[in-house]
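A.B. asks: after the sequence you'll find the predicted model.
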Amino acid sequence: MDAAKDLLKRAVELDTAQKYSEAMICYEQGVQNLLRQMKDTPSEGARKELRLRAEQYLERAEHLKQLIKEQERPAESVHSLRIAPGSTGYSYEAVFERCLDGNVHSVAVQDPYIRVRHQIYNFVRFCELLVKKCKKLSKISLTTTSGESPSESSQASSLTELQESLRERGVKLEVAYSPTLHDREIRFSNGWIVKLGRGLDYFQKLKGPFTIGFNDFDLRPCHETTIEMYHKLNVKSVKTQ
């Protein structure tokens, strides 16, 4: 019995010191000694008390085992995508496929160039993809820069129209303007962080609307760019109010 007490006391000390691997071993050895002691204990009440203590220590050992496994996993998953100039097959659905699932409640987009007509169209296409793939989506936030030239004069009204359209589908679009914004980044509430060298505007301009690739962006040639995707493991999706 003294051996079991010493082992379990040591296990608690190691556990408190966050030395989980050593603590788990001491817990398991201490529980084994308790179980052996229980067999030699004639009193039913004493056996019941020993069994309860053994179950509690064993439960803690199992918890530490899972904790150790999580600590041994990498801090984040990284994927890098290099798009060559003129290459095809990189529609938003193809690029962002791994980021889109039922755990996405909110998406935050930082892109300074959602200003002129085709850039806003790109953002609409991206929002359509989110609505289609993320069934629990409730919020999209966009941070961009404010357009000032004649070709950018419809920026605010276009985004307002998009806000109203998304609202009809139960999705809130928040738009903020930052004159100093430079980084291009998209954050998904399920833990994915995507850094886009050219933002969402990485497709080449076509000759006209009757050119292959005008509607199907998997067939649209791309500009050269790099897209990096990071995933913070064990991130729990939290619904943004």
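C.D. replies: Perfect, I can see it now. Residues are numbered from 1 along each chain as shown.

A.B. asks: going forward, measure contacts and count neighbours with C-alpha atoms only.
C.D. replies: Will do.

A.B. asks: nearest spatial neighbour of A23, skipping sequence neighbours?
C.D. replies: Nearest residue to A23, sequence neighbours excluded (C-alpha to C-alpha, 6 or more residues apart in numbering): A11, at 4.4 Å.

A.B. asks: next: S77.
C.D. replies: S77's closest residue in space is H231 (C-alpha to C-alpha, 6+ apart), at 4.9 Å.

A.B. asks: list the contacts of that neighbour.
C.D. replies: Residues near H231 by C-alpha atoms under 8 Å, 6 or more residues apart in numbering: 76-78, 191-193.

A.B. asks: let's see if you can find the most crowded of those.
C.D. replies: Neighbour counts for these (other C-alpha atoms under 10 Å) peak at W192, which has 23 neighbours.

A.B. asks: who's in contact with that one?
C.D. replies: Under the criterion of C-alpha under 8 Å, 6+ apart, the contact list for W192 reads 99, 229-232.

A.B. asks: and with 10 Å instead?
C.D. replies: Applying C-alpha atoms under 10 Å, 6 or more residues apart in numbering to W192 gives the contacts 76-78, 96, 98-100, 104, 107, 186, 229-233, 235.

A.B. asks: distance of the spatially most central residue of the chain relative to K236?
C.D. replies: In the chain, the C-alpha nearest the mean C-alpha coordinate belongs to G191, at 1.2 Å (C-alpha atoms, centre = their mean). With distances taken as C-alpha to C-alpha, to the nearest Å, G191 is found 8 Å from K236.

A.B. asks: in addition, the following structure is provided for comparison:
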Amino acid sequence: MTDALEAKKLLIRAVECDQSGRILEAQSLYQDGIAKLMSFVSSEPDDQRRKGFLTRIKEYMDRADAIKARVNGKLMLGEVVAHISIEENDTGYDYVQLFGKYMTDKTVEILIEEPYLTQNYQYQNLIRFLELAVTNCSEFKYLRLITKQDTANVDQQRTNLGQIKADLERRNVAFNIKYEDSLHDRKIYLSNGYIIKIGRGLHFYKANNPLYSIGLTNYRYRKCLQTDVDIWRNSSTGN
């Protein structure tokens, strides 16, 4: 498929997502579609056709900028609706108990900013969260993950995230991965307007010790590291 045809397909999907309110997915599709179209235009020999394409690119860039402003607006914190202080060695704090009630059928898109995905237990924590998402969020269609690249083991990280991506796509959930080496903050944005901030991100559980004891699979019984959890509600969200 040529760059022009790929760009057309991506941009049509971007407009569809934009119109249906799936702004995180629309943002990624606009960016990818514009990049493909720019690549095609750079090799177009006909001046008139090139000018026409550049005009269309400008229109899509304006749409993408508007989407970016909407995304940034929705990511602004509103009011705190819950604050949980977890003390060292506390138990009773599975993801379900902490924020399961905020993950509803109005959650269509999820953005996870989680800097550290390098160890097996960190991928397992991500999967546990996604299990909650597919259980509670019946309309879940899009996940964007922002994380740091595992420079010590790039191939393994790519393989692990590739497996997660393939599994989500089998469940009709699109998965976009973005690497930001300067990422530090941890945050989870739900498209129904809730923003979850955890001091340690998803990784606040201690290893089960001994391994084969209560808490191995049900993290409600796992001991925790000290952290704070804040649930925010974006006041500009109409859901």
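C.D. replies: That came through, no problem. Everything numeric in this text was worked out from a predicted model, so none of it was measured.

A.B. asks: superposed, how do the two chains score by TM?
C.D. replies: Once superposed, the chains reach a TM-score of 0.64 (TM-score structural alignment, normalised by the length of structure 2), with 162 aligned residues with a C-alpha RMSD of 1.5 Å.

A.B. asks: before we move on, back to that, overlap in contacts, G191 and K236 of structure 1.
C.D. replies: N103.

A.B. asks: K205 of structure 1 -> structure 2?
C.D. replies: Superposed on structure 2 with TM-score structural alignment, K205 of structure 1 falls opposite A207.

A.B. asks: neighbours of that match, just the number please.
C.D. replies: By other C-alpha under 10 Å, 13 other residues sit near A207 of structure 2.

A.B. asks: so which bit of structure 1 is the longest helix along structure 2 matched to?
C.D. replies: Taking DSSP state H as the assignment, the helix of structure 2 that covers the most residues is helix 47-74. With TM-score structural alignment applied, helix 47-74 of structure 2 matches no range in structure 1.

A.B. asks: have a look at how far, on average, the helix or strand just after that helix is from structure 1.
C.D. replies: Sequence-wise, the next helix or strand beyond helix 47-74 of structure 2 is strand 79-86, with elements assigned using DSSP states H and E. By mean C-alpha distance after the TM-score superposition for structure 1, the fitted strand 79-86 of structure 2 averages 1.7 Å away from its aligned residues in structure 1.

A.B. asks: which stretches in structure 1 count as strands?
C.D. replies: For structure 1, strands defined by DSSP state E occupy the ranges 76-83, 106-110, 139-144, 172-177, 185-188, 192-196, 225-232.

A.B. asks: give me the contact list for the fourth one.
C.D. replies: Right, strand 172-177 of structure 1. With contact meaning C-alpha under 10 Å, 6+ apart, strand 172-177 of structure 1 is reached by 106-110, 112, 127, 137-147, 156, 159-160, 162-167, 241.

A.B. asks: what's the ChimeraX syntax to select whichever of the residues you listed are buried?
C.D. replies: Here is the ChimeraX command that selects the buried residues among the contacts of strand 172-177 of structure 1 (16 or more other C-alpha atoms under 10 Å):
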select :106,107,108,109,110,112,127,137,138,139,140,141,142,143,144,145,146,147,159,162,163,166
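
A.B. asks: which helix in structure 1 runs the most residues?
C.D. replies: Max-length helix for structure 1 by DSSP H is helix 44-72.

A.B. asks: helices or strands up against it?
C.D. replies: Counting by 3 or more C-alpha pairs under 10 Å, 6 or more residues apart in numbering; DSSP states H and E, the packing neighbours recorded for helix 44-72 of structure 1 are helix 2-16, helix 20-39.

A.B. asks: mind giving me the packing neighbours of the first one?
C.D. replies: So the one you mean is helix 2-16 of structure 1. helix 20-39, helix 44-72.

A.B. asks: counterpart of the shortest one in structure 2, which residues?
C.D. replies: Looking back up the chat, that one is helix 20-39 of structure 1. Under TM-score structural alignment, helix 20-39 of structure 1 corresponds to no residues of structure 2.

A.B. asks: can you give me the angle that helix makes with helix 44-72?
C.D. replies: Calculated by axes from the mean of the first three to the mean of the last three C-alpha atoms, to 10 degrees, helix 20-39 of structure 1 forms an angle of 160 degrees with helix 44-72.

A.B. asks: could you tell me the angle between helix 20-39 of structure 1 and helix 2-16?
C.D. replies: Angle, helix 20-39 of structure 1 to helix 2-16, by the same axes, to 10 degrees: 150 degrees.

A.B. asks: what residues sit buried inside helix 20-39 of structure 1?
C.D. replies: For helix 20-39 of structure 1, the neighbour count (16+ other C-alpha under 10 Å) marks 20-21, 23-31, 33-35, 38 as buried.
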